[in-house]
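>>> Got a predicted structure here, sequence first:
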Amino acid sequence: MRTLAVLAVAVLALAGCTTRDGAGQQAGPSGPAGAADPNAQLKTGLKVTFLPKQVNNPYFTVVGKAIEQASGELKAEYKATGPSEASAASQVTYINTAAQQRQDVLVLAANDRNAVAPALKAARSAGMKVVTLDSDAAPDARDLFINQVDSREVAVKQLELISAAIGGAGEFAVLSATANATNQNTWIEVMRQELATPKYAALKLVEVAYGNDDDQTSFQKTQGLLQAHPNLKGIVSPTTVGLAAAGRYLSSSEYKGKVALTGLGTPNQMRQYVKDGTVGSFALWEPAKLGYLATFAAAALASNQITGAQGQKFRAGNLGEYTVGAQGEIVLGPPTVFDKANIDRFDF
């Protein structure tokens, strides 16, 4: 798996990034030295729609801004749309609308891999390219999936963090997003597999709760977990909304400093909880890079540079060259762990 340099970037700084491509060679904003404009062979004027799990989610706001920026670099038209709640069927109407508006590209994070599949298949048959990110749809319903990290790697990282936080033994719970979220369920399944190994024999997962990627629901679910499990030593929340809500609850409760919290969140959301001792560490990839990569992958599809077949290569702007993996999956890179020592170096 490709290693991407960890950079403290705001979304608008992406165009100036320097990173390493899949071959480990240095690539700058305009690609390798002496190369022609890497965007020259991509179509201009593409219509790009971004459909997040829900609007007004801070994580997807960062992703959306990066898609907008990449669209600008590609001279594409950009629009964002989506539901206010991350429910299973809430995205179908927006998919149908994008197809009716003859959008060239749809970039979405699926709330339910199967619920959105029929609408995506119809949209693709009408000529729209579909790229999923963060949370996949059924593979036969989209062209590419931009996976933020290797699924096993991010699941194991969260287990490592909670194990270290609670001394390697005791009860913990998971505060997830929606019950049908593809990425969440994959990570939780990997955690269960790891918990069955000798390394984590002293850890016990007592409950998986669902906050539906809603702040207030996640806040209440945190309270419920603590009341239902008096011996609870930690909570893992692999969703930015849930992690921030759980941090807010713990920071002003009697459980602060007694119940550990980790998961996946953005530095700007979690900074205060790290500094006040509510959270020791948490992890995430750089969501701006995720959106940026997805947009260039979609443009490569729409420009007929790639079809989504395994082994095909394309250039993702200043992020360098990427290769399509099995079942049309492209992996961004490894997660970053944030703690009190480094969190102020990041702004997203």
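Nice, I can see it. Numbers count the residues shown, from 1 in each chain.

>>> use CA for all of it now, contacts and neighbours both
OK.

>>> now the closest residue in space to Pro335 that isn't next to it in sequence: how far from Lys258?
Leaving aside its sequence neighbours, Pro335 sits nearest to Trp285 (CA to CA, 6 or more residues apart in numbering; 4.5 Å). Here Trp285 is placed at a distance of 27 Å from Lys258 (CA to CA, to the nearest Å).

>>> between the two, who's got more neighbours?
Trp285 (20 against 14; other CA atoms under 10 Å).

>>> Contact partners for the more buried one?
The contact partners of Trp285, by CA atoms under 8 Å, 6 or more residues apart in numbering, come to Gln148, Val149, Gly333, Pro334, Pro335, Thr336.

>>> ok, the last one - how many residues close by?
Using other CA under 10 Å, the number of residues around Thr336 comes to 16.

>>> That one contacts Ala283, correct?
Yes - counting by CA atoms under 8 Å, Ala283 is a contact partner of Thr336 at 5.4 Å.

>>> Okay, the residue nearest to Pro335 and Tyr322: tell me how far apart.
Trp285 is 17 Å from Tyr322, by CA to CA.

>>> same check, this time on Val174
33 Å.

>>> Contacts for stretch 65-84, please.
11-12, 39, 42-56, 64, 90-91, 94, 288-289, 291-292, 294-296, 299.

>>> Recalculate using a threshold of 7 Å.
If you take CA atoms under 7 Å, 6 or more residues apart in numbering as the criterion, stretch 65-84 is touched by 11, 39, 44-52, 54-55, 90-91, 94, 288, 291-292, 295.

>>> name the element the nearest residue to Asn57 once chain neighbours are set aside belongs to?
Of all residues not flanking Asn57 in the chain, Val241 sits nearest, at 7.4 Å (CA to CA, 6+ apart). Assigned by DSSP states H and E, Val241 belongs to helix 240-251.

>>> Use this one as the comparison:
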Amino acid sequence: MKKGLIVLTLVLVLLTTNVFALKFFFIPKMIGENFFEVAGKGALEMGEQLGVEVIYDGPSEASVSEQVRYINTAINMGADAILISSNSPTGLNQALKRARDRGVLVLTWDSDVTPSYRDYYINQGTPDILGRLLVQMVENQIGTIPTGETLKVAFHYSSPTVTDQNAWTNVAKEIIKNEKPNWEIVTTQYSDMNFPKAVSTAEQILNTYPDIDAIICPDSTAFPGTAKAVENLNKSGEIAVVGFTTPSVIKPYIERGTVLQGGLWDAGLQGAASVYVAYQMLENNVTYEVGDSFTIPGVLGEFDVLANSEQGYDKEFDDLDKNGLIVLPERLIFTRYNVDKYNF
């Protein structure tokens, strides 16, 4: 009788602990910032749908060394996959190599590492797409500059080393250089994804260049920080402030007329897609080949699989096996006419 009870107990334990569940670590650049919280929520919800354990955690400030620590923790805790938005294009490479050497699947999302140290990059849009979108949002507000006049522009974002924002900025600067002869880039400043610092940095830009026409902020903290600085200095309506952040963060500034347009992509979908792709690869042995397109149940639009060189990488990275960019279906522009439609 005791033997039967022991066997029954063991069966119940196996059923309730779900020992075969996959374990994914979803690591943002930093926790507490709205963009990453929205992405984390999407990842957790997709994990629930698929029966995957998703652990969302990361550093409290944008730190490469802290992300390395979280990667090592994930390895030690038996991660099946690490899904990470990197604070550096190269600073996480060796930590991720250790993970892959132990059989851990590595996907990046939002911000990439060197392609040979991950499998796929769940990509919000190539630098060409997003760099041009930044310029377009300024043009939408400023219009055509009369001959002989100069449009003075500043860039303000998190860091000179962060992967994604620098890639978009470089493209935007090339577009300005080659296509906008009467635009002048007067400065580029950084504020480390710290909101008070973003406000003070933007105030310094505005005070140093009182005749500035536009500030471009490809960073979800610098963008609202710059809008706040414009309001602090009573310059609303005088300067075009554009950039990327979640609609819920920029909505108050749009409602007050300080910001006319802001852009982004569905951060929650980016988190969910990261978990979905990792699950399909590990559970169903799905391989995503460059040139493929696929859909996710319940999501409008197709995800395209592109070569790494579309992100600006050397062609040599296109030869990596089971590797490339997986691009979200769409980018968004928020205005006073549509910002209420979005709930993230």
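Alright, I've got the coordinates. Please read all numbers here as calculations on a predicted model, not as lab measurements.

>>> Can you give me the TM-score here?
Comparison of the two superposed chains (TM-score structural alignment, normalised by the length of structure 2) gives a TM-score of 0.84, and 305 aligned residues with a CA RMSD of 1.9 Å.

>>> returning to what we had before: aligned partner of the residue nearest to Pro335 of structure 1 in structure 2?
Using TM-score structural alignment as the criterion, the counterpart of Trp285 of structure 1 in structure 2 is Trp265.

>>> how far away is its match from Ser159 of structure 2?
Relative to Ser159 of structure 2, and taking CA to CA, Trp265 of structure 2 is found at 21 Å.

>>> In structure 1, what range does stretch 92-99 of structure 2 match?
So stretch 92-99 of structure 2 sits over residues 116-123 in structure 1, by TM-score structural alignment.

>>> before we move on, the earlier item: going by neighbour count, which of the contacts of stretch 65-84 of structure 1 are buried?
Among these, those classed as buried by 16 or more other CA atoms under 10 Å are 11, 39, 44, 46-52, 54-55, 90-91, 94, 288, 291-292, 295.

>>> Contacts only, for the closest residue to Lys129 of structure 1 other than its chain neighbours.
Spatial nearest neighbour of Lys129 of structure 1, excluding adjacent residues (CA to CA, 6+ apart): Val105 at 4.8 Å. For Val105 of structure 1, the contact set (CA under 7 Å, 6+ apart) comprises Lys47, Val48, Thr49, Met128, Lys129, Val130, Ala298.

>>> Aligned counterpart of Val105 of structure 1 in structure 2, please.
Checking with TM-score structural alignment, Val105 of structure 1 has Ala81 as its match.

>>> and if you look at Ser303 of structure 1?
So, by TM-score structural alignment, Ser303 of structure 1 is matched to Glu283.

>>> Can you state the mean residue-to-residue distance of the helix or strand hosting its match versus structure 1?
Element membership for Glu283 of structure 2 (DSSP H and E) is helix 267-284. For helix 267-284 of structure 2, the mean deviation from structure 1 after alignment is 1.4 Å (mean CA distance after the TM-score superposition for structure 1).

>>> which strands and helices sit next to that helix?
When contacts are defined as 3 or more CA pairs under 7 Å, 6 or more residues apart in numbering; DSSP states H and E, helix 267-284 of structure 2 packs onto helix 34-50.

>>> Any buried residues in whichever helix or strand comes after the helix it packs on, and which?
Downstream of helix 34-50 of structure 2, the next assigned helix or strand under DSSP H and E is strand 53-56. The neighbour-count check on strand 53-56 of structure 2 (16+ other CA under 10 Å) flags Glu53, Val54, Ile55, Tyr56 as buried.

>>> what lines up against the third one once you look at structure 1?
Put plainly, it is Ile55 of structure 2. That one, Ile55 of structure 2, aligns with Lys79 by TM-score structural alignment.

>>> Please report how far its match lies from Ile67 of structure 1.
Taking CA to CA, one finds Lys79 of structure 1 at 9 Å from Ile67 of structure 1.

>>> same question, Gly247 of structure 1
29 Å.

>>> Between these two, which has more neighbouring residues?
Ile67 (29 against 26).

>>> aligned partner of that one in structure 2?
Per TM-score structural alignment, Ile67 of structure 1 is aligned with Ala43.

>>> cool, and Lys47 of structure 1?
Looks like Lys47 of structure 1 aligns to Lys23 there (TM-score structural alignment).

>>> what residues are up against the counterpart of Asp347 of structure 1 in structure 2?
The alignment partner of Asp347 of structure 1 in structure 2, by TM-score structural alignment, is Asn343. Counting by CA under 7 Å, 6+ apart, Asn343 of structure 2 makes contact with Ser248.

>>> still on that earlier bit, and the contacts of Val105 of structure 1, which of them are in helices?
Ala298 (DSSP state H).
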